[in-house]
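Engineer: Sequence first, then the predicted structure, then my questions.
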Amino acid sequence: MRFFILFVISFSFVKAQNHSSSYLALDLPLSARHSVLNEPISLYSNDLESGIFNPAMLNNKMHKQLSLNFVDYFSDINFVSAAYALPLSDFGTIGISVKSINYGEFTETDFTSQLLGTFGANEQIISFGLGKELSELWSVGASVKTLFSNLYDYQSVVIASDLAIAYKKEEKNFSMSLLAKNYGKQITTYTNTEETLPFQLDFGLSKELEHLPFLLTLNYKNIQKWDLTSIYEIPNNGNNENISSKEIKFLNKLFRHIDFGGELSIGKHIQLRMGYNPKRRQELKVDSYLGMVGFSWGLGIKISEFKINYGRSTYHLHGSPNYFSFSTDFSKFYKKQ
């Protein structure tokens, strides 16, 4: 427990970032499973994407795993990523990830609306993570991410780091973790203005039920900032009423930090998943028709040594991104030879 306490104390002095943070691409989920479960912090398993998201979850069960992801986001925006894990002698497990985000093609005009041509915008993220199991119960991890951003004629490079500590009890199918992510700075700026990174301190629990093959995940995110409602101020609703002046109840603020996920295993080859994100629902709902905003669902199928996952997260009534993931474990093929 002393590892956990020291970790909390060391990050209690980190300055909270505000809503002006840039480079939100660092937080975009790319895995189908993790998007449905709302990016679980403490998902200890043999799923490589758990270790890419939280380096303390990297373990020897992930050695020689390959993971590929594709996200059909809004409009013509799409993401792709690839990840691989390998052992580093007896010191730990390395997770390597490459992500590419394509924001599509844009029309360029001058101030008279004269067509000048088209241009694109994209970002790439390369990350290296290392996870080390200190004992049967405790593990730590760290990762370094480099983001290359190209938005029209503006380029920027950022280096950010994630630090994490995890506690797990495999015989009880229980784990918890604390993750500090996106602590870093710009190497080069878009202009001469330095911008902040979206630093975030998150805590998560996961537990598989004893008499039912059901995994439950619970996250408490943005520990460093209590009031998340101030991020989305709307100055006027058209009736000379300042919406942001309305009182936000305590429970409303609390549940903007919390999200849930559940995974039901049907045999060894099928998983059904569902998640709920109260913050997303509060911010993106339409009061006249709430629909399924804030909810997510998906499934996973294992065929031989291959895993295929699909996920869909409802962000708004007018659109929901689709996530596709494929993974395999090359070490299983070596054993068969």
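Structural biologist: Yep, it's here.

Engineer: drop to CA atoms for contacts and neighbour counts, all remaining ones
Structural biologist: OK.

Engineer: What ranges does this structure have for its strands?
Structural biologist: 65-72, 78-88, 92-109, 115-133, 138-151, 154-169, 174-188, 200-208, 214-220, 258-266, 270-276, 295-303, 306-313, 322-329 (DSSP state E).

Engineer: In contact with the residue nearest to Thr109 when sequence neighbours are not counted, which residues?
Structural biologist: Leaving aside its sequence neighbours, Thr109 sits nearest to Leu115 (Cα to Cα, 6 or more residues apart in numbering; 4.5 Å). Leu115 makes contacts with 107-109, as judged by Cα atoms under 8 Å, 6 or more residues apart in numbering.

Engineer: In those residues, which residue is surrounded by the most others?
Structural biologist: If you count neighbours using other Cα atoms under 10 Å, the busiest of the contacts of Leu115 is Glu108, which has 14 neighbours.

Engineer: I figured it hits Gly120, correct?
Structural biologist: No - under the criterion of Cα atoms under 8 Å, Glu108 makes no contact with Gly120, lying 9.9 Å away.

Engineer: if we can go back for a sec, got the strands of the chain as TSV, with distance to Tyr289 columns?
Structural biologist: Below are the strands of the chain laid out as TSV (distance: least, Cα to Cα, whole Å):
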stretch	distance to Tyr289
strand 65-72	25
strand 78-88	28
strand 92-109	29
strand 115-133	34
strand 138-151	35
strand 154-169	38
strand 174-188	35
strand 200-208	31
strand 214-220	27
strand 258-266	22
strand 270-276	17
strand 295-303	14
strand 306-313	17
strand 322-329	22
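
Engineer: second one coming, line it up with the first:
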Amino acid sequence: MKCIKPFVTTVFFLMGFQTFVLGQIGGKTSLEFINLPTHARVIGLGGANITSQDVGSQQDINMHIENPALLTTEAHDRLSLAYYGYSAGISNVNLAYGHDFNKLGRFSNLGFSFQYLNYGNIESYDALGNSLGEINASEYSFGVSHSQKFDAFRVGATLKIAGSQLAGFTATGVFLDLGGTLTHPDKDLRFGLVMNNLGFLISNYSPTSEYTMPMNILLGASFKPEKMPVRFSMTLQQLFRRNIAYNDPTRSTTLDANGQLIVEETTAIDRAIRRVVLGAEVIFNKNFNLRAGYNFLRRRELVVTARPAFVGFSFGGVVRIRSFEFAYSRSLAHIAGGTNNFTITLDTKKLFRKN
């Protein structure tokens, strides 16, 4: 298709651009929580996906959070609630809703999302170990999305306000997500490109706090062979950062002539493969699917060499019954245990449709 050429040109430009950016490794950015996966579909597919989407009225309203270009009028009046339980009582709740406001003309197709990450109550101590009581920590974001279609292309944007409250210190920022998709007119084939979290802080935790944008660039593709009930996905993440590898010095066992630990550097191939997230959806029928994913970065950074187990893998599924959709995913991030996500989606236009 002729329309593929400008898309590919843009992709190669961004791939070249990112190699010159001195990005930061995770843990050095403010409001990094807005990059966390929040719903069952993306968690079951490895934690990062910007192209996988169902057809017709079964489209997942949550996917506009990953890529605003995946928001269409087919998701009109779909309401979703997702709960993601982490360890130590930490929880992440996400709401998503889509609605077509006809009176707004070509800007009528809007999606809304709200994320709330609660760290719970944490016991606080002074330098001498005396208890200072409990403190609370939580973070939130609210986003409004819109998309437009141009032949095989669809582009979208999400405007987000994010805030963080950590033991009385607060930070607030405004961010913009930009996304695009290129869909084959006849086949279940889609390419996607997303630039997340372009923005600025309104306020930071303190006047001396450093700030780095939690920016992320993702490139992905999904394809379902015509006579195979499986949709395959591959997503490249963190393309804005030149090197996302973390070399843990505590894992090194090699000593130099002076008895000092030699930090093992990752190879170029290892650094490249850490960006890859693979996913697959087994589509039994329109009411029952299974999902599985593999995250190379998670595997490399969280695996325990003596007991690698299934760290980096994730799996899940979805069941649809009339107006309701129930999805579950489990992500295996460490041998100590995995995390679970439950997502319930309601098609309100079917539920409240007049007879």
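Structural biologist: Great, that's in hand. Quantities reported herein were computed from a predicted structural model and do not represent experimental measurements.

Engineer: Please state their TM-score.
Structural biologist: After superposition, the two chains reach a TM-score (TM-score structural alignment, normalised by the length of structure 1) of 0.92; 334 aligned residues with a Cα RMSD of 2.1 Å.

Engineer: The residue nearest to Thr109 of structure 1 maps to what in structure 2?
Structural biologist: Aligned by TM-score structural alignment, Leu115 of structure 1 pairs with Ser131 of structure 2.

Engineer: how close does that match sit to Ile122 of structure 2?
Structural biologist: 11 Å (Cα to Cα, to the nearest Å).

Engineer: Kindly report the same for Ser138 of structure 2.
Structural biologist: 11 Å.

Engineer: who has more neighbours, the two?
Structural biologist: Ranked by neighbour count (other Cα under 10 Å), Ser138 of structure 2 and Ile122 place Ser138 first, with 19 against 12.

Engineer: Am I right that that one is in contact with Asn121?
Structural biologist: No - counting by Cα under 8 Å, Ser138 of structure 2 does not reach Asn121; the two are 9.6 Å apart.

Engineer: Compute the number of surrounding residues for Ile283 of structure 2.
Structural biologist: For Ile283 of structure 2, using other Cα under 10 Å, the count is 18.

Engineer: Map it across to structure 1 for me.
Structural biologist: Per TM-score structural alignment, Ile283 of structure 2 is aligned with Ser265.

Engineer: Roughly how far does the closest residue to that match other than its chain neighbours sit from Tyr310 of structure 1?
Structural biologist: Spatial nearest neighbour of Ser265 of structure 1, excluding adjacent residues (Cα to Cα, 6+ apart): Gln271 at 4.4 Å. Distance of Gln271 of structure 1 to Tyr310 of structure 1, given as Cα to Cα: 10 Å.

Engineer: swap in Val144 of structure 1?
Structural biologist: For Val144 of structure 1, the distance to Tyr310 of structure 1 - Cα to Cα - is 28 Å.

Engineer: Of the two, which one has the most company?
Structural biologist: A count of neighbours by other Cα under 10 Å puts Tyr310 above the other of Val144 of structure 1 and Tyr310, at 24 against 20.

Engineer: Tell me who's in contact with the more buried one.
Structural biologist: Going by Cα under 8 Å, 6+ apart, the list of residues near Tyr310 of structure 1 reads 32-33, 298-300, 322-325.

Engineer: Need the nearest residue in space to the aligned partner of it in structure 2, chain neighbours excluded.
Structural biologist: Superposed on structure 2 with TM-score structural alignment, Tyr310 of structure 1 falls opposite Tyr328. Excluding the flanking residues, the one nearest Tyr328 of structure 2 by Cα to Cα, 6+ apart is Phe342, at 4.8 Å.

Engineer: list the buried ones in stretch 243-260 of structure 2?
Structural biologist: Judged by neighbour count (16 or more other Cα atoms under 10 Å), stretch 243-260 of structure 2 contains these buried residues: 243-245.

Engineer: Distance to Arg307 of structure 2 for those - can I get that in TSV?
Structural biologist: Formatted as TSV, these follow (distance: Cα to Cα, whole Å):
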residue	distance to Arg307 of structure 2
Asn243	26
Ile244	24
Ala245	21
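
Engineer: of the residues you listed, closest to Pro229 of structure 2?
Structural biologist: Taking Cα to Cα as the measure, Pro229 of structure 2 lies nearest Ile244 of these, at 34.1 Å.

Engineer: correct me, but that closest one touches Gln18?
Structural biologist: No - counting by Cα under 8 Å, Ile244 of structure 2 stays clear of Gln18, with 11.9 Å between them.

Engineer: Compute the distance between the spatially most central residue of structure 2 and Thr345 of structure 2, please.
Structural biologist: Centrality entry for structure 2: nearest residue to the mean C-alpha point is Pro37, 3.9 Å, by Cα atoms, centre = their mean. According to Cα to Cα, Pro37 of structure 2 and Thr345 of structure 2 sit 17 Å apart.
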